[in-house]
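S.K.: Got a predicted structure here, sequence first:
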Amino acid sequence: MEKIVSLAKRRGFVYPGSEIYGGLSGTYSYGPLGVELKNNIKQLWWKKFVSTRPDVVGVDGPILLHPKLWEASGHTEGFGDAMVDCKECKKRFRADHLVEDATGKDLEGKNEEMTKVIQDEKIKCPNCKKSNWTEVKDFNMMFKTQMNGIEGDIYLRPETAGAIFVEFKNIVDSTRIKIPFGIAQIGKAFRNEIVAGNFIFRLREFEQMEIEYLIHPEADWGILFDDWIVKQEEFAMELGAKKEDLRRLEHPKEKLSHYSKKTVDIEYKFPFGFKELYGLAHRGDFDLTKHSEFSNEKLEYFDQDKNERFTPHILEPTFGVERSLLLALVAAYEEEKIGEDDERVVLRFPKKIAPVKVAVLPLSKKEELSKPTLELFGKLNEHFVSQYDDTQSIGKRYRRQDEIGTPYCVTFDFDSLEDKAVTVRDRDTMQQERINIDNLVDYLKEKLN
């Protein structure tokens, strides 16, 4: 994991947030390559789950929502985790993770039991190695702020779903879409996590890609549920995950939210173990019923064909952008031996999400090569995200492009001046092929699919 974190910073994927001021825990910036990779992941998701499906529409709701919305959803009173503080070093930890890491026991939601176990087992602080703890208590993870003209607290949304539910009526009225259908959104969410960590896996500011899929209360939801799980796993594999590195974890009944009929996590084998990647939940009619109750607006669906009015039930597939990006980095990273004395680091991104598709390299900095190479770069950049590089030897430039996952390198050499052809190098095989410049765009389009 350390090698991936180092490469991510060195090559411009992910930087620690506010680093010149000493950093800010749990925050990161996405560099030139990171933002391209993020956008490619989001575009792939939108194409797969929204723009190519007749039964899903999109929405982009606000981060600041009416505070009553969070009362209706239960976030104001109950959105939090159990925390415990070390009295010696003043570090704060999520209590259920502390207990599970030390004993293997899953006691989430059982604060008194966790306090007893921490004291009886004399669990040591991971930071100072002493055992002097406060009692376990709940901590609300919503960020508060103020708004002119509004009394009381306003919250940064802790999830994107609320912005979808409040627009249910508008979407039904303006689109005339028929049940079953989904409403999709990509957007920021904010959670004041007790402990952020594992690089970009757990953050306080993050992006969600979420769908609320509305179905008839009597629909055979099991088939739809299974179909969504398969599609979520397919998406993970499109980002580079191997099937054997994915697994499903169904929440036991005692762990389910009171409104949920079924919840399944899709976990991925990260370097720090199997952890939740995506989630899928059957939320029943809880959300629309609660928002209807608190807003005094009827949030129902009327089926004109059947002359039937009802409150839809909801299946909710949820995807994290940053966890998807982390998956892509982990799955792509490889250290490959070349012969007996050489080694390279390569990111084998699937071509459709690679941040740079083509690198354009003059064999020499001499103007007789650099000028036509720059002209070729301008031509290719109209079709593909490309990068021009003329620094150091051609071998070192190939290695740099391998490290950022560029599928193809195009080299313009002295022979190119005569034969009007270039050398195209494949990232994965390192094989090289001579291609006529007039045919280059079509050749790369075919290769990049």
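M.R.: Thanks, I have it. Numbering: from 1, shown residues only.

S.K.: can we go C-alpha only for contacts and neighbour counts from here?
M.R.: Fine.

S.K.: was I right about residue 302 contacting residue 310?
M.R.: Yes: at 6.6 Å, residue 302 counts as touching residue 310 under the criterion of CA atoms under 8 Å.

S.K.: which one of the two has more residues nearby?
M.R.: Applying other CA atoms under 10 Å to residue 302 and residue 310 shows that residue 302 carries more neighbours, namely 16 against 13.

S.K.: Compute the number of surrounding residues for the spatially closest residue to the more buried one that is not a sequence neighbour.
M.R.: With sequence-adjacent residues excluded and distances taken as CA to CA, 6 or more residues apart in numbering, residue 302 is closest to residue 309, at 4.3 Å. Residue 309: 11 surrounding residues under other CA under 10 Å.

S.K.: what kind of secondary structure is residue 309 in?
M.R.: Reduced to three states with DSSP: H, G, I helix; E, B strand; the rest coil, the structure at residue 309 is strand.

S.K.: mind checking how far it is from residue 40?
M.R.: 40 Å (CA to CA, to the nearest Å).

S.K.: Give the next helix or strand downstream of the helix or strand containing residue 4.
M.R.: Residue 4 is located in helix 2-10, with elements delineated by DSSP states H and E. Counting by DSSP H and E, the next helix or strand C-terminal to helix 2-10 is strand 14-16.

S.K.: Give me the nearest residue to residue 284, chain neighbours excluded.
M.R.: Nearest to residue 284 is residue 313, by CA to CA, 6+ apart, at 4.5 Å.

S.K.: Tally up the residues packed near residue 273, please.
M.R.: Neighbour tally, residue 273, other CA under 10 Å: 9.

S.K.: That one and residue 410: what is the separation?
M.R.: In terms of CA to CA, residue 273 sits 39 Å off from residue 410.

S.K.: Quick check: the gap between residue 372 and residue 227.
M.R.: 51 Å.

S.K.: same check, this time on residue 373
M.R.: Relative to residue 227, and taking CA to CA, residue 373 is found at 48 Å.

S.K.: more neighbours, the two?
M.R.: Shown here are residue 373 and residue 227; by other CA under 10 Å, residue 373 has more neighbours (25 against 11).

S.K.: Alongside the first one, take a look at this:
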Amino acid sequence: MYRKSGDPNSFIKDRQIERQLIRLSRRGNFMAKKRIIEIDDEQLKSYEEIYSLLNSKTLIDQYHGTQALRRASEKEVENGFLSEEFLMAGLLSQPIMKLNKLPGLIQNELLITMINISSLQNGAEYLIANGCLESLVKCSKSQSESRNKALWCLTNLLCHKKLSYNEQGRKTVNQMIQTTIKLPEINELVLWTLKCCGLYYQRLEGGDELFQISINEIRNKLEKTFDYAIMNNDSIICEVLSLYELCPNFLTEITLQNILRSFELKDICIKENVLHIVEIMSLYTNGMVFVLYEQIIQNWLCTKISMNENQTITLSMILLIYKSIDIHESLFNQINKTFLNVCTSMLFCSFIPVENQNDVGLFLIMCCKYHNLFQIVFSSNNFLSLIERMASLSQTLLDKVIELVFWIHHQPNICKSISSLFIDQIIDVSKKYILTEHTKQQLYFLQRIR
């Protein structure tokens, strides 16, 4: 549940939920229902029996209690939410408070349970209401085997937006970052946790820069990990790319070349992540990221587009260029015949949404303003069909098409290629739109000279 900064109604509602959960948990086994849960093929235990075991004075009973609780939590997760019975049983109130004083085996079982519970929305709320943060943060900073499990649980809570966007929340996230970057190797847990921390920071003013500064010390380590992952087609490639999306200032020419190299892999997820990074880079108007985009990305984008690539990915690449052309006008110098042919084919693909075809059409019209690109488009065998198709997509495109045809009629070398029948077809298409006065005048002129 995300609480917007400065929204008192949201804050009050969150506090009411937390108080309700606390009340439910404190009622403990007084209100626990006689619900019997099946724990594999082992002895059946009710939530009351589990509660008794957890609060026993003997360690062996506590251990059996945490085992039963773990299996019970697994059953709850299968349902997708914590049941009313579980919430009212008060099973975790005391164990959470003693988390860092428990023996290793019991602590380990309890943390697995908390990971299961924290994966659910109301489970995350339940843990927060039981005051788990302090215990988990302390456990994550320890050198015990439980450290990673505590970090995993904290990351689940962060994913569910259970850490406030205030000084205390930021302090907790900073502690998570410091713990994570000190781990001996960069694995999936490290990458996932840092990504979630980065997404948290994005909601803070100036958070993008602060996050990149806070993990700067693993920059070189991250680059080596990524290089190794590509060489071995490792499963963490997507996770590394997701982190680079949040850290564009980490990009160097070598790193960028590795990122583009990963695009050659068949995994669609990897290709999409690479394009997300390219899109972020396209937004920069200065600095090293801007330079890398101009020197490397532009040429890569325009030459990479082909009929052989996945069509959804190809469409994404074309639209990415279209959206960034205002900042990177030099992209027009990289566009070639193959690229334009692929764009043209997109307008006749039935699976592509009309709004996307409209954007591709507008982009082609923009290309036609450049003499060398217009010659390529105009010389294609289906130029007139293309123009007619674009005119039928939207009024905006119709206006642009009429303007283009009007311009062609003033070019003595090519005006003969536009037949009267073609102009009649454009006129028929225009009847379904409300035309601007400017478009009406151009259309009227074309009618007179056809």
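M.R.: Perfect, I can see it now. If you're wondering where the values come from, they're calculated on a predicted model, not measured in any experiment.

S.K.: TM-score for this pair?
M.R.: The TM-score (TM-score structural alignment, normalised by the length of the first structure) is 0.22; 161 aligned residues with a CA RMSD of 7.3 Å.

S.K.: before we move on, back to that, and for the helix holding residue 4 of the first structure, what's in contact with it?
M.R.: 14-16, 199, 329-330, 333, 403 (CA atoms under 8 Å, 6 or more residues apart in numbering).

S.K.: cutoff 7 Å now
M.R.: 14-15 (CA atoms under 7 Å, 6 or more residues apart in numbering).

S.K.: Please, where are all the strands along the second structure?
M.R.: 36-37, 45-46 (DSSP state E).

S.K.: highest average neighbour count across those strands?
M.R.: strand 45-46 (a mean of 18; mean count of other CA atoms under 10 Å).

S.K.: What is it packed up against?
M.R.: With contacts taken as 3 or more CA pairs under 7 Å, 6 or more residues apart in numbering; DSSP states H and E, strand 45-46 of the second structure sits against strand 36-37.

S.K.: Can you mark which positions in stretch 67-82 of the first structure are buried?
M.R.: Using 16 or more other CA atoms under 10 Å as the test for burial, stretch 67-82 of the first structure gives 67, 69-70, 72-73, 75-76, 79-82.

S.K.: That stretch spans what distance, first to last residue?
M.R.: OK, stretch 67-82 of the first structure end separation, CA to CA: 23 Å.

S.K.: On the three-state scheme, residue 266 of the first structure is what?
M.R.: Once three-state DSSP is applied, residue 266 of the first structure turns out strand.

S.K.: Relative to residue 210 of the first structure, how far out is it?
M.R.: On the measure of CA to CA, residue 266 of the first structure and residue 210 of the first structure end up 15 Å apart.

S.K.: neighbour count winner among the two?
M.R.: residue 210 (25 against 21).

S.K.: For residue 288 of the first structure, what is the enclosing helix or strand?
M.R.: helix 286-295.

S.K.: Check which helices and strands that helix is in contact with.
M.R.: Helix 286-295 of the first structure packs on helix 67-73, going by 3+ CA pairs under 7 Å, 6+ apart.

S.K.: now with 8 Å?
M.R.: helix 67-73, helix 161-165 (3 or more CA pairs under 8 Å, 6 or more residues apart in numbering; DSSP states H and E).

S.K.: Could you point out the helix or strand that follows the first one?
M.R.: Just to be clear, that refers to helix 67-73 of the first structure. helix 75-78.

S.K.: quick one on the thing from earlier: thought the residue nearest to residue 284 of the first structure was touching residue 182?
M.R.: No: using CA under 8 Å as the test, residue 313 of the first structure is too far from residue 182 to be in contact (11.4 Å).

S.K.: Now list whatever residues contact both of these two.
M.R.: Going by CA under 8 Å, 6+ apart, residues that sit against residue 313 of the first structure and also against residue 182 are residue 214.

S.K.: From the structure, what's the count of residues near the residue nearest to residue 117 of the second structure when sequence neighbours are not counted?
M.R.: Once flanking residues are discounted, residue 117 of the second structure sits nearest to residue 123: 4.8 Å by CA to CA, 6+ apart. For residue 123 of the second structure, the count of nearby residues is 25 (other CA under 10 Å).

S.K.: ok, now how distant is residue 123 of the second structure from residue 176 of the second structure?
M.R.: 20 Å.

S.K.: for the first structure, longest helix please?
M.R.: helix 221-238 (DSSP state H).

S.K.: Just the residues contacting it, thanks.
M.R.: 45, 215, 243, 246, 266, 278, 280, 282, 315, 317, 324, 350.

S.K.: tell me, how many neighbours does the fourth one end up with?
M.R.: For residue 246 of the first structure, the count of nearby residues is 19 (other CA under 10 Å).

S.K.: Can you name every helix or strand that the helix or strand where residue 344 of the first structure lies contacts?
M.R.: Using DSSP H and E, residue 344 of the first structure sits within strand 342-347. With contacts defined as 3+ CA pairs under 8 Å, 6+ apart, strand 342-347 of the first structure has these neighbours: helix 321-332, strand 333-338, helix 394-404.

S.K.: Tell me which helix or strand comes right after the last one.
M.R.: Where DSSP H and E defines the elements, the next helix or strand beyond helix 394-404 of the first structure is strand 408-412.

S.K.: Sort out which residues of the following helix or strand past that following strand are buried, please.
M.R.: Downstream of strand 408-412 of the first structure, the first helix or strand assigned by DSSP H and E is helix 416-419. Neighbour-count burial for helix 416-419 of the first structure, counted by 16+ other CA under 10 Å, picks out residue 416.
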